[in-house]
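K.L.:
Fold the following, please.
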Amino acid sequence: MFERLRALRDAPAIAAGLVALALVLVVQLAQPGSPGRVGLAVFDAYQRAAPREVAGDEQVAVVDIDEASIERLGQWPWPRTEMVTLTERLAAAGAAAVVFDIVFSEHDRTSPTQLSETLDLGDRLAGLPDHDDLLAESFTRAPVVTAYFLDRGGHGGDIEPKASFTLHGSLPTRGVRSYGGAIQPLPVLEAAAQGNGFVSLESDADGIVRRAPLVAIHRGVLVPSLGLEAVRVASDGGSPNLLASDGSGETQGAGGAAVAVRMAGREIPVNDAGEMWVHFPAGERAVLPAWQVIEGAYEDSALAEAVGGRIVFIGGSAAGLQDLVSTPVAERTAGVTVHAAAAEQMLAGDFLERPDWAFGLEVVLVLLLGGGLALILPRLGAALGAVAALVGIAIVAGGSWVAFTEANYLLDPTWPVLALLAVYAVQTVAVFYREERQRAHIHAAFDKYLSPEMVRRIASDPDQLELGGEERDMSVLMCDIRGFSRMSERYAPREVIDFLIEFLTPMSDILLKRQATLDKYIGDAILAFWNAPLDDPDHHRNAARAALEMVEMTRELNRTMPGRDGVIWPGEVGIGIGLNSGLCCVGNMGSRQRLSYSLIGDTVNMASRMEGLTKQYGVPIVAGSALAAELDGFALLELDRVRVVGRDAPETIHALLGDEALAQDEAFIQLAAAHAAMLEAYRSLDWDAAEQALSQAEESYAALGIPKLRELMLERVAALRSAPPPSGWDGVYQATSK
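P.N.:
Model (predicted):
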């Protein structure tokens, strides 16, 4: 039964967690391609923490047109004769391929033919060779790869790949980017080169280049990237093969996406767009400044050692060339380094890969971890739930890191982590809201029994509320309405209930204000106590002040309530209050079927007996000796030593007439002196002195509203005079009724 109730209580929090999980899942499923920005940032962090290790026998070199080269050789573009020198020196040094990350799309302005037209020199330079022809001629003597820019517009002519792709499957138009135009090298240069490839790089939304495209579609024809073409030329790899999704055997007719590129015995994994994830090496790549190669600062042997057998990429890091990009490991670097890193990976067969099952695994982890946490978190609570969530996050993050470092897999941990965080946050809020509602409910319920200050303290520190039987030194108040039985005979039950509501409400307000716990209403009676469930070091005085205020409130009600419309007020209402303090057992009382927070003990019984004695002694409040001893400064009058019904030990009882102000009043001081003298004479069997003291203090008794006490003592003195007590009488009065 308890488990079923707990399941019902936890159901809203579980539902809230599952809704949060569903929202995360919907967002995740809405972008099944490349990881989101956070996931990409995680992969960037992995690259910085574990960059690709480059062996000592690097297969790629870079010649950099840097700022120093621009300063040395002049403004870009340089005369093509400089490019001829650069090409021939690299070829002579044994470069496996000379790859230009430069698009020679315009004629050399320093060429004789261009100068003749520009300067109107006629035929005076006609015998000199054209620089573009010289560069083309140098291309025929070296394994050169030229570059072109792809353009989404319709500019330029068709591109004729040097080695056409062999396509396995249908043209992957769904994933691979398509272009309608291109900015190409001069035809004479392109014809002389052994290879040509595009240099267009696409960055992610945050401006960082993480992938190098290996293939694109230009006017319906597959064309290779500069890096892929460089590897083909350098390794004489023949025509590249593109494996499409419907040609891989992995899907049934679902075409439109790239899977892998195969060339020269290598299979290069790519994403749907035909892009290869680039695993960048650590630090700055060592480059050869272009001016040093052109001007011969490198001797032939040194240059051969630097570039021999390697693919040499030629590009520029000078700001004026506008070919700077951001990568995971560098804020700004030359675009040629991306092509170089891609070619290096292809040659080494070392690939970062986001396998086709990665997204499915991430979805499964979202469901398993997020759903599991959603189901167990309400039972675990916030602290243990946080531990469980952190363990789940650690497993996901650790697994992603191990997959990267050990298998070069890119598994995005962000969605499972986000699912755990979302479920934890939402369920924690939901449980907090539920607990706040329960706390508010408890607060409202306890407001009926405890003072607002005590409820606030319990709510802020529930540990103070210890349920279960325990012994405490407590103050107890029992209040009863005089003549309520006769009143009930005179009025209808509904009228009696209305009267009790009007009477008990202000009385309860007083008790709660004085930090009392309302135990129960017994018809017209109120039982209240202090110092439980919370500690109240001033419980004796709080009980006394509450009793005095209740008496004063009764007088106020008697003045204001009669004649009020809709309220039955049965004449002059009187109350009696019994106050006592001592050890009580307080806690959950009752049966296994029903419990109530209450107290039992002799202290409670005595409070009830003292309330009954108020009628006999004619005082509104009777207090026990233990409580009276704690009320220093209050207007207390010792009444008698009484042995109540059902109790053998006698008790000294006191009338509580007022607070510290009344205790300083001259009338009370005179009465207290006269009454003390009367008690001394009474207990000494000096009946004449006792009667004399009572007679002399008649006005004082009347002035303080307790003339019945004087009359009672006069009657008792007279009775004892006529029937003297036995020898050894201790002055204790034996009560005969409750």
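
K.L.:
CA only for contacts and neighbour counts going forward, please
P.N.:
Will do.

K.L.:
give me every residue that touches L518.
P.N.:
Neighbouring residues of L518 by C-alpha atoms under 8 Å, 6 or more residues apart in numbering: 448-450, 508, 511-512, 526-529.

K.L.:
Okay, and which of those residues map to strands?
P.N.:
Using DSSP state E, the members of these that fall within strands are 526-529.

K.L.:
if we can go back for a sec, which one of the contacts of L518 sits closest to I669?
P.N.:
Nearest to I669 among these, counting by C-alpha to C-alpha, is L511 at 28.8 Å.

K.L.:
so the residue lying closest to the closest one once chain neighbours are set aside is in which element?
P.N.:
Computed as C-alpha to C-alpha, 6 or more residues apart in numbering, the closest residue to L511 that is not its neighbour in sequence is A546, at 5.8 Å. In this assignment (DSSP states H and E), A546 forms part of helix 539-560.

K.L.:
what does A45 give?
P.N.:
Here A45, judged by DSSP H and E, is contained in helix 37-49.

K.L.:
Contacts for that helix, please.
P.N.:
So helix 37-49 is in contact with 205-206, 279-280, 282, 328-329, 401, 404, 410, 412-414, going by C-alpha under 8 Å, 6+ apart.

K.L.:
May I see the buried residues of it?
P.N.:
Residues 39-44, 46-48 are the ones in helix 37-49 that count as buried (16 or more other C-alpha atoms under 10 Å).

K.L.:
V476 reaches S581, doesn't it?
P.N.:
Yes. With contact defined as C-alpha atoms under 8 Å, V476 reaches S581; the gap is 6.0 Å.

K.L.:
These two: who's more crowded?
P.N.:
Just comparing V476 and S581: by other C-alpha atoms under 10 Å the higher neighbour count belongs to V476, 32 against 28.

K.L.:
Another sequence for comparison is provided below:
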Amino acid sequence: MSSKKKKRKPVGVYLLIAGLAFLVSSFLSNIPTFRSVELDFRDLLFEIRGPLSVEDSPIVLIPISDEADSEIPQKYPWPTNVYAKLIENLNKAGIDVIVFDVIFDQPDQYDLKNDTLFANALKKYGNVVLAGDFREEDYEDGKSQTTLFPQQILQANNPNPVGLVDVNPNTDGAIRTYSFGTTFNNKDYYKLGIEALIIYDGISRDSVSNVDDNTSHSFLLGKHRIQKDAINSFIINYYGEEGHFPVYDFAEVIDDADYTTTMERDAGFDINAFDDPDFEEGWLYEGVFENKIAIIGATMPALKDFYKTPLMKTEINSLGEKEELLRPGYEIHAHAIQTILDGNYISRQSATTVLLLMALFSLLLVFINRFFGPVWGGISMFSFMGGYTFIVIQTFLNANLFLNLTAILLTLFAAQVGTIAYQYFVEQKEKRRIQGMFSSYVSPKLVEQMVESGTDPELGGDQVYMTAFFSDIESFSTFSEQMSPTQLVTLINEYLTSMTNILTDKGGTLDKYIGDAIVAFFGAPLPFEDHALRACIASQLMQKELNVLREKWQKDGWPDIVANMKNRIGMNTGEMITGNMGSANRFNYTMMGDNVNLAARCESGAKAFGVYNMITESTKIEAEKFGNDCVFRYLDKIVVKGRTQPVKMFEVADLRSEASQELFDCIGLYEQGMEKYLSQNWDEAINLFGKSLELEIHENNPSLILLDRAKELKKNPPGNAWDGVFVMKSK
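P.N.:
Just a heads-up that it's a prediction; the model follows:
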């Protein structure tokens, strides 16, 4: 019998697949393409979360904009006295800190006195942070880092150190982190936002961590413990898109009674948007700058101070397409400062945790595939992907923690693909093995079913409940006497091909050819319940196919013996042994057992009843469990040679769908005669067998056999102890 158990799948191979999936996904997740995918997803998390409130934020923005440029009489770069005016007015309005995201490294191009005015304002108010940067320059002997700081007069008069404005973009060019500063010539230079908070909170520089301090996971900035993402940076928690913080026009802030804008000049009267002394109106009186941090930076497109960040503003372009707008650089400082003020830090999952999760998911998925198959593996993969993505989103929304998504998804995908690839390889290998083992005696369709079902014969012998099938050409020795060897081979090959095609089409397994004889069975190596019915149907299809062959051979001019060829078929259903049997080096998938011998006796014994298909009662009963396709006729209760127990025998007379009324009438009369025969009513039996004989289609037939036997028993009655059993004297 074919084993119902799946073949044991080696654990080691699946561990190897999990390991390879882990390694492949580890590699892929670190290449730029997938790093960008991960970063883009993190940006999407900001979109999902939406903007955060800055209602209580101390930050205000003052852009160096095209609008301001149109109101200031001198075109940009403006004379530096306007910055002095800006510092003066903001301090009048109660500003705490003024931050310039502009590097004043060149002297004023209008009048050097303007630089002096700017420097005096810096010195007077002492709450201004100027921007600086470090640049790498190429020299013959290599690269060297140089400073790009404000001109000396400004540095000398400003009590506060320069704040750095360099950016550290990710691989996709986006700004997501904010560094603490840079060490240059053994001196720490802090970032613009850090310097702004030192002034705003009155932080002693002794309570500020060194830039490259790697002894702690936090960067100390007075009362603020900034959660590091790397040794020298933290993740910026962007609160919204461009313009999320309050924005005030540069020209309006400097527009007091002492300054005339282009609009005022053209109109011929003062507006004084900052301070109108006559009406006590303007920004000064509204208190919008009181205790604030004012950040001044460029928004002019020509100055190209724009960057890709999360939560960028979108607009519809002239083509009707949605387009993201790069964020002005000075806003990056604003969001970094707000992140520190709120302590609203974002952390990342540690690399160790990511690797552990990758290993766990990889192992889990490949073993789901191992135990439950690729369908459940695929369902599990998508479930894990969806579930983990949900967890990643919720973790960010509720805990400000970035979980690595791409690496996990890659791991799940690689594990599933690797497992399917391995299972496909094994399946194809198994298919080739089974095809090599069984293709010569079972149909390709059956081989496919064996592979798909996962059943595998337990080679060496297994007990199976199935149907044995024997077929033999009547008087074949006469053929060999009247035909040349070449003709005989041609004939027998055509005959066996046609018969075998029917056999395999109905799911039968060819055991062997013995000359003209066909030995086969139904129900192994792949089990199916209706094996007896299939065998009976196959026997009738073979008889009909032989009729077609006889007509063909007659037209082709073969001898009469060929045109009149007949074959006999015997079948029996029961427990038998199947398996690969033979020597260690040469064997055959075959069957053996007493029930096999009985099937063979059915084939040879059919001649005694003048029929061409004889089966045992067990085959008839088993076939009728699964269909009413065949017409059966009870023949006799006999003891075949070599056995002691009697067996009821039946003829498979025809397929019910093609049987004639004459056949049904013949069988009806015959079976009535059989009842009289068994009750020893010999006259009635002889009468009924005589009537059925008139309807028989073959010269030698069951009606004739039983008619002669009834006449003989009438002459020599068997007595009251007779059980109706007929003992066969020959095979």
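
K.L.:
Can you calculate the TM-score here?
P.N.:
Here the TM-score for the pair of chains, by TM-score structural alignment, normalised by the length of the second structure, is 0.66; 631 aligned residues with a C-alpha RMSD of 5.9 Å.

K.L.:
Could you identify the pair within the contacts of helix 37-49 of the first structure that is furthest apart?
P.N.:
Applying C-alpha to C-alpha across those, the maximum distance is between A282 and T414, 24.8 Å.

K.L.:
just the strands in the stretch 301-450 of the first structure please.
P.N.:
Applying DSSP state E, counting those that start in this stretch to the stretch 301-450 of the first structure gives strands spanning 311-316, 324-327, 330-334.

K.L.:
thinking again about what came up before, could you count how many residues lie near the aligned partner of the residue nearest to L511 of the first structure in the second structure?
P.N.:
By TM-score structural alignment, A546 of the first structure lines up with M542 in the second structure. Neighbourhood size, M542 of the second structure [other C-alpha under 10 Å]: 21.

K.L.:
same thing with E284 of the first structure?
P.N.:
10.

K.L.:
May I ask you to confirm that L134 of the first structure is in contact with T81?
P.N.:
Yes. At 7.3 Å, L134 of the first structure and T81 qualify as touching, with contact defined as C-alpha under 8 Å.

K.L.:
more crowded one of the two?
P.N.:
Neighbour count, other C-alpha under 10 Å: between L134 of the first structure and T81, T81 has more, with 19 against 16.

K.L.:
tell me the contacts of that one?
P.N.:
T81 of the first structure makes contacts with 131, 134-135, as judged by C-alpha under 8 Å, 6+ apart.

K.L.:
Got a ChimeraX select line for the buried ones in the contacts of L518 of the first structure?
P.N.:
With 16+ other C-alpha under 10 Å as the criterion, this ChimeraX line picks the buried residues out of the contacts of L518 of the first structure:
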select :448,449,450,508,511,512,526,527,528,529
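
K.L.:
Identify, from the contacts of L518 of the first structure, the entry nearest to D659 of the first structure.
P.N.:
Nearest member of those to D659 of the first structure, counting by C-alpha to C-alpha, is L511, at 16.5 Å.

K.L.:
Once you drop chain neighbours, what's closest to the residue nearest the centre of the second structure?
P.N.:
For the second structure, the residue sitting closest to the mean C-alpha position, by C-alpha atoms, centre = their mean, is G378 at 4.8 Å. Closest residue to G378 of the second structure apart from its sequence neighbours, by C-alpha to C-alpha, 6+ apart: Q416 at 7.0 Å.

K.L.:
pretty sure K228 of the second structure contacts L220?
P.N.:
No. If you go by C-alpha under 8 Å, K228 of the second structure and L220 don't touch, sitting 10.1 Å apart.

K.L.:
Show me which of the two is the more surrounded one.
P.N.:
K228 (23 against 16).

K.L.:
Just give the closest residue to the more buried one, not the sequence neighbours.
P.N.:
F234 (4.7 Å).

K.L.:
ok, the closest residue to R643 of the first structure other than its chain neighbours - contacts?
P.N.:
In space, and not counting its chain neighbours, R643 of the first structure is closest to P650: 4.3 Å by C-alpha to C-alpha, 6+ apart. Applying C-alpha under 8 Å, 6+ apart, we find P650 of the first structure in contact with 641-644, 732.

K.L.:
And P650 of the first structure, how far from V63 of the first structure?
P.N.:
113 Å (C-alpha to C-alpha, to the nearest Å).

K.L.:
Next: M263 of the first structure.
P.N.:
Distance of M263 of the first structure to V63 of the first structure, computed by C-alpha to C-alpha: 26 Å.

K.L.:
now do G646 of the first structure
P.N.:
Counting by C-alpha to C-alpha - G646 of the first structure and V63 of the first structure are separated by 112 Å.

K.L.:
count of residues packed around the corresponding residue of the first structure for the residue nearest to G378 of the second structure?
P.N.:
Q416 of the second structure maps onto Y424 in the first structure, with residues paired by TM-score structural alignment. Using other C-alpha under 10 Å, Y424 of the first structure is surrounded by 25 other residues.
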